[in-house]
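**Student:** Pasting a predicted model and its sequence here:
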Amino acid sequence: MSNPNLKPSLRMPVIAALKSDTHAADSTYPTGAVDMGAHINIMAVLAVGAITGSGTVEFEQATTDVFSDAKAIEGRTAVDLVAEKPVQLNLKANELDVNNGFRYVRAKLTTVGGSVKTGILVLSADAKDQPFAPLTGTIVD
């Protein structure tokens, strides 16, 4: 669980990201891989701007960080994005198919029929070892 003696930036560090941009139509944009062996809970946060088509966001799982065997997480569906609305997408480590070796996840933005202006931050809500180091390049004050 979170240690209240740590700064919030150390209790919920950014662990993966997708650059904020206008993402082109009919494409998929993933964040980097997150090893859920180090986290109990994570959360993807999006600040959605203009949408000219439609877009969704979801978590997908894989057995390695290259995602050659990526698959959906059972019981979950992609979340439809709404222009100018934020999104928070939660995931617990026990939702993964760990019996078949799936331990890596990433958030995936999919655009259809038009562009979507957004970025994604994936935060660790409960790292197993705290403090957990944030993603390289994260500015923490």
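**Tutor:** Alright, I've got the coordinates.
**Student:** For the rest of this, base every contact and every neighbour count on C-alpha atoms.
**Tutor:** Noted.
**Student:** Please report the distance of Thr28 from Ser124.
**Tutor:** 23 Å (CA to CA, to the nearest Å).
**Student:** The two - which one has more neighbours?
**Tutor:** Ser124 (26 against 15; other CA atoms under 10 Å).
**Student:** That one and Ala17 touch, don't they?
**Tutor:** No: with contact defined as CA atoms under 8 Å, Ser124 does not reach Ala17; the gap is 11.9 Å.
**Student:** what about the residue nearest to Gly37 when sequence neighbours are not counted, neighbour count?
**Tutor:** Leaving out its chain neighbours, the residue that sits closest to Gly37 by CA to CA, 6 or more residues apart in numbering is Arg103, at 6.4 Å. Applying other CA under 10 Å, we find 23 residues neighbouring Arg103.
**Student:** Contacts only, for Arg103.
**Tutor:** Going by CA atoms under 8 Å, 6 or more residues apart in numbering, Arg103 touches Asp35, Met36, Gly37, Gln61, Ala62, Thr63, Thr64, Leu96, Asp97.
**Student:** What of Thr28?
**Tutor:** The neighbours of Thr28, taking CA under 8 Å, 6+ apart as the test, are Lys108, Leu109, Thr110, Thr111.
**Student:** Can you tell me the element the second one falls in?
**Tutor:** Using DSSP states H and E, the element containing Leu109 is strand 104-112.
**Student:** take the one below as the second:
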Amino acid sequence: MTVNSTVSPSAHVAPVGVIPPKTQAPGSVSTGWVSMAQLAVGQAIVQAGTLASGASVAAKLVQAKTDSGGAAKDVDGKAITPLAVSDKVAVLDFRASDLDVNGGYAFVRLTLTVAGADAGLSAVLLGLSPRYGKASDHAAEAVVEIVPG
């Protein structure tokens, strides 16, 4: 694949979902729902910071029919092996076609689940290869600035 080096990287990839760095008690936290209608592929980057003794961080993609999470269900095969060691990163690639598009599913979110004890964590859900326009047009509300290259 040839990439035009004169085009800003944010034309191709942008953070469309964010879980800001935090210490999370056992339980779950998720990004907002992201429409995959204009994005061909995505990538979730999960970061485990300091994990208390016995803590682990799991991550999975969840799909829905609406931007409010209607009929939510897991995306088949899109979960990481839980991170149980501090300062590790896991990457989860996916395509819009991994969603149950025939069933009307068009939205996705990343959910992290902490088990055992508190865990430092953060995550970014990247949207790549927009069908129209720039990827940065779909950036999450939490993104306050994208400096084009």
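**Tutor:** Now that the structure is in, tell me what you want to look at. Keep in mind that what you see is a predicted model, and the values were worked out from it rather than measured.
**Student:** hmm, back to that, quick check: the strand holding Leu109 of structure 1 aligns to which part of structure 2?
**Tutor:** For strand 104-112 of structure 1, the aligned range in structure 2 is residues 107-115, judged by TM-score structural alignment.
**Student:** check the fit of the matching stretch onto structure 1 and give the mean distance.
**Tutor:** Here stretch 107-115 of structure 2 is compared with structure 1 after superposition; its mean distance to the aligned residues, by mean CA distance after the TM-score superposition for structure 1, is 0.4 Å.
**Student:** residues touching the most centrally placed residue in structure 2, list them.
**Tutor:** For structure 2, Leu125 is the residue whose C-alpha lies nearest the centre (CA atoms, centre = their mean; 2.6 Å). When the contact criterion is CA under 8 Å, 6+ apart, the partners of Leu125 of structure 2 are Pro15, Val16, Gly17, Val18, Thr31, Gly42, Gln43, Ala44, Ile45, Arg109, Leu110.
**Student:** Could you rerun that using 6 Å?
**Tutor:** When contacts are counted by CA atoms under 6 Å, 6 or more residues apart in numbering, Leu125 of structure 2 touches Pro15, Val16, Gly17, Gln43, Ala44.
**Student:** just the residues you listed now: which is nearest Leu51 of structure 2?
**Tutor:** The closest of the contacts of Leu125 of structure 2 to Leu51 of structure 2 turns out to be Ala44 (CA to CA; 19.8 Å).
**Student:** Could you report the neighbour count for that closest one?
**Tutor:** Neighbour count of Ala44 of structure 2, defined by other CA under 10 Å: 24.
**Student:** before we move on, what SS does it have?
**Tutor:** For Ala44 of structure 2, the secondary structure call by DSSP: H, G, I helix; E, B strand; the rest coil comes out as strand.
**Student:** Same question for Leu121 of structure 2.
**Tutor:** Applying three-state DSSP to Leu121 of structure 2 yields a three-state assignment of strand.
**Student:** That one contacts Thr50, correct?
**Tutor:** No: taking contacts as CA atoms under 6 Å, Leu121 of structure 2 lies outside contact range of Thr50: 7.7 Å.
**Student:** higher neighbour count, these two?
**Tutor:** Under the neighbour definition other CA under 10 Å, Leu121 of structure 2 and Thr50 were set side by side, and Leu121 has more, 24 against 17.
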